[in-house]
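1. coords below, sequence missing:
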């Protein structure tokens, strides 16, 4: 099993620093011993191979060790982040969890649910005697979808050696990006850095204190970092690579990042929970054009939308029909522009605003509005209109207090020479609420 490859990596470098934060520092050897102790704990509590097990607990030696232990024991793992604590009951019900574990430091607390998980996808994993992973979509357009991965195949992507890096983990273990970052770090004898909180100051403090070389994050968080000016309060010179994904990058944000962190390479990444994280290469640090693929991926563009086929793609959804076509390709829903082998993500097809038959991409409008000095953040989406079908709506978080009438005037003046008239926001909202969700993705929809 691929888990043995990871464990061998830990055993051969027992003194290497595996995970570090302001609260703990654990070597590969200590992590190995913790995995051994958890194996005995699972046996003592009679948790069988193939059982569906959820665990709640954000990045810590305990949660990382438990994740690896459950994989080794052939369980179907459902990691739950505290970010989604209000949905724990929903996720456990959809996932048919048979055992729920809470990680508190090194201590584990168990609840036997009495459920029996009979889903055909689970049967498929059990018959193959391979571990599984269940992740949940963000549920931005409705009920969350439960995505079932073969964890053995997912881990297999990391057999090819890559460069060891000191990586600050940003996305949690319940996100494909977080799982990908952790497995990369463990497989390549890297060091996983955990910040005390996912705020600009705490992330930058951890970068400085622990010499982080890689920061994988989202465009929304990078915009927050710029607004906070935390880069002026902490030394970020150790950063060699900043990767960003999960949503389109605003070009204005990318340009500012290049100015304040000229020594760091800025690289766009691309992936989905359904297919995993594709290998990517940005045309340059200041470009939103990239190549995507890799040995285990095939891509094609149909009707302007990117489709992906992956050797390590998901087995399916627990609570929705399979989205793959007859050739095994997934329609990602991401509209792209193509220039030879390079592509540029324009936005989700479901988020495109149709104004009188003309398409408006929210990220393009956001990029312009974010350049306004009075704007902290902004999210753009469409709302219904009796004449044009839809109109562009912009919800603002402001750096200074302004009456709505004055903001509308400034937005119109600022946009009139920068955007075609149909892209200029026709509806403007000022909000004190976050414009992004717990995964630091902009919420491009109107609350109902």
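-> Perfect, I can see it now. For clarity, every value in this text was computed on a predicted model and none was experimentally measured.

2. CA atoms for contacts and neighbours, from now on please.
-> Noted.

3. Doesn't residue 62 lie inside a strand?
-> No: the assignment for residue 62, made by DSSP: H, G, I helix; E, B strand; the rest coil, is helix rather than a strand.

4. separation between the closest residue to it other than its chain neighbours and residue 30?
-> Nearest residue to residue 62, sequence neighbours excluded (CA to CA, 6 or more residues apart in numbering): residue 106, at 4.9 Å. Per CA to CA, to the nearest Å, residue 106 is found 12 Å from residue 30.

5. higher neighbour count, the two?
-> Ranked by neighbour count (other CA atoms under 10 Å), residue 106 and residue 30 place residue 30 first, with 20 against 13.

6. give the contact list for that one.
-> With contact set as CA atoms under 8 Å, 6 or more residues apart in numbering, residue 30 has these partners: residue 14.

7. In three-state terms, label it for me.
-> Residue 30 - assigned by three-state DSSP - is helix.

8. picking up where we left off before, so the residue nearest to residue 62 sits against residue 61, correct?
-> Yes: Residue 106 lies in contact with residue 61 (CA atoms under 8 Å); the separation is 7.4 Å.

9. what are the ranges of the helices in the stretch 251-400 of the chain?
-> For the stretch 251-400 of the chain, the helices defined by DSSP state H, counting those that start in this stretch cover 251-260, 362-369.

10. between the shortest one and helix 251-260, how many degrees?
-> Relative orientation of helix 362-369 versus helix 251-260 (axes from the mean of the first three to the mean of the last three CA atoms, to 10 degrees): 60 degrees.

11. A further structure is provided below for comparison with the first:
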């Protein structure tokens, strides 16, 4: 296979604007030149393992493209501090570490014995494919190191050469499967990527107005923050045509409010995970939580979604890959079916077992959002000597309230809509941030 198709594609977009990072603007030509420079760099050996600590700039992107062409395995980090980088180095045993956060890269070569590297690296080298290592968010425990085939992830772009010339927000960074997918989509279809280094609702809305952004890929947690902040009312968002959301369950209340707030914007639910890549989907309608997974086989066993796709991971570097069974990947997502469509109910790992009854936190969280002073919530299981678990709720507020009265009000409110075993029995009220760096809820297990 001629692997330079990827640099040829980028080069075909010429002087068009590829990336906006703060005050810096990068053209596709600049990325082409950066790729060529990296290809001439003798320290980038074929099939080597490269940790890239970078940002959305020509230096970082050029190295990623060079690594693909040379069948390397890349570990993309987005602006990590030294402590985080050291943790990654200990796990992947790379040949090269490149700090590409400025125009001048700083690289360190390691004399890493081949037999000290994970066995999965040797497997992908044997396939003559480029690899991508991503880390799970760690929202339910220790982050997992996941090895994907970059060849498989980019195959759809190799087959279809279409230009769309949109401006897309880089809300998620390239150390996240969603952010990496958006970056590659922009590079290989001629879109402009606007990096969102400041991700408050006000900053994001100002960037949409300034750069006339058309597509905002983000998370339900951020969209809920946007609705609370109402920055969309203070900025001109007329250029925005699509909001794509995923990576966690979308509360129905949030989706309805978003549809009311931005009626002209198409709301598109995506489906992807670090272990799988991002799959093409089709929503039933704009304000529906039902979606159809396309171009991949799926099945539902005991309420859990399994997917068979060429883009599925080879495995984990730091744990056994029990999720893979005869090329089928257990997603860990609990779903219900309606014909060709599915609806995500929540993660299997977060389901609360109350005296044998299953409670889905997302259902309770969606209900709690209907209470005006509840800005967001996290529902989790608290140990009980009688029922095994009881439903507990961490309530995020941004105002002073009488917590005793609030607990009674919330309990009474829940009694009107929920079975007794689903009603929260324990409450805690917080003002602290309730999300991770990837704008996902940090679950309690």
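-> Okay, I see it. Quick caveat, the model's predicted, so the values are computed rather than measured.

12. if I pick residue 297 of the second structure, what's in contact with it?
-> By CA under 8 Å, 6+ apart, the contact set of residue 297 of the second structure is 307, 308, 309.

13. Not counting its neighbours along the chain, what's nearest the first one?
-> Right, residue 307 of the second structure. Spatial nearest neighbour of residue 307 of the second structure, chain neighbours left out: residue 298 (4.3 Å); criterion: CA to CA, 6+ apart.

14. What distance do you get for that neighbour to residue 340 of the second structure?
-> To residue 340 of the second structure, residue 298 of the second structure is 10 Å away according to CA to CA.

15. of those two, who's got more company?
-> residue 298 (16 against 10).

16. buried residues in stretch 256-263 of the second structure?
-> Going by neighbour count (16 or more other CA atoms under 10 Å), the buried part of stretch 256-263 of the second structure is 258, 259, 262.

17. wait, stretch 339-358 of the first structure
-> By neighbour count on 16+ other CA under 10 Å, the buried set for stretch 339-358 of the first structure is 342, 343, 344, 345, 346, 347, 348, 351, 352, 353, 354, 355.

18. Among the residues you listed, which one lies nearest to residue 321 of the first structure?
-> residue 348 (20.1 Å; CA to CA).

19. Dump the buried residues of stretch 339-358 of the first structure into a markdown table; add distance to residue 278 of the first structure as well.
-> Shown next, in a markdown table, are those (distance: CA to CA, whole Å):
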| residue | distance to residue 278 of the first structure |
| --- | --- |
| 342 | 14 |
| 343 | 13 |
| 344 | 15 |
| 345 | 14 |
| 346 | 18 |
| 347 | 17 |
| 348 | 18 |
| 351 | 23 |
| 352 | 24 |
| 353 | 28 |
| 354 | 30 |
| 355 | 33 |
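
20. Check whether residue 446 of the first structure sits in a helix, strand or coil.
-> Per three-state DSSP, residue 446 of the first structure ends up coil.

21. unless I'm mixing things up, it is touching residue 381, no?
-> Yes: using CA under 8 Å, residue 446 of the first structure is in contact with residue 381, at 7.4 Å.

22. Those two - which one has more neighbours?
-> Neighbours per residue (other CA under 10 Å) separate residue 446 of the first structure from residue 381, with residue 381 holding more: 25 against 11.

23. who touches the more buried one in this structure?
-> Counting by CA under 8 Å, 6+ apart, residue 381 of the first structure touches 351, 352, 353, 362, 392, 393, 394, 444, 445, 446.

24. in the stretch 1-150 of the second structure, which spans are helices?
-> With helices called from DSSP H, counting those that start in this stretch, the stretch 1-150 of the second structure shows them at 5-11, 28-39, 58-69, 82-92, 119-126, 150-159.

25. mean shift between the shortest one and the first structure?
-> So that's helix 5-11 of the second structure. On superposition with the first structure, the mean distance recorded for helix 5-11 of the second structure (mean CA distance after the TM-score superposition for the first structure) is 1.9 Å.

26. can you check the third one too?
-> By mean CA distance after the TM-score superposition for the first structure, the fitted helix 58-69 of the second structure averages 2.0 Å away from its aligned residues in the first structure.

27. Which part of the first structure matches that helix?
-> Using TM-score structural alignment, helix 58-69 of the second structure corresponds to residues 61-72 of the first structure.

28. Give the burial count for residue 53 of the first structure, as a bare number.
-> Counted with other CA under 10 Å, residue 53 of the first structure comes out at 27.
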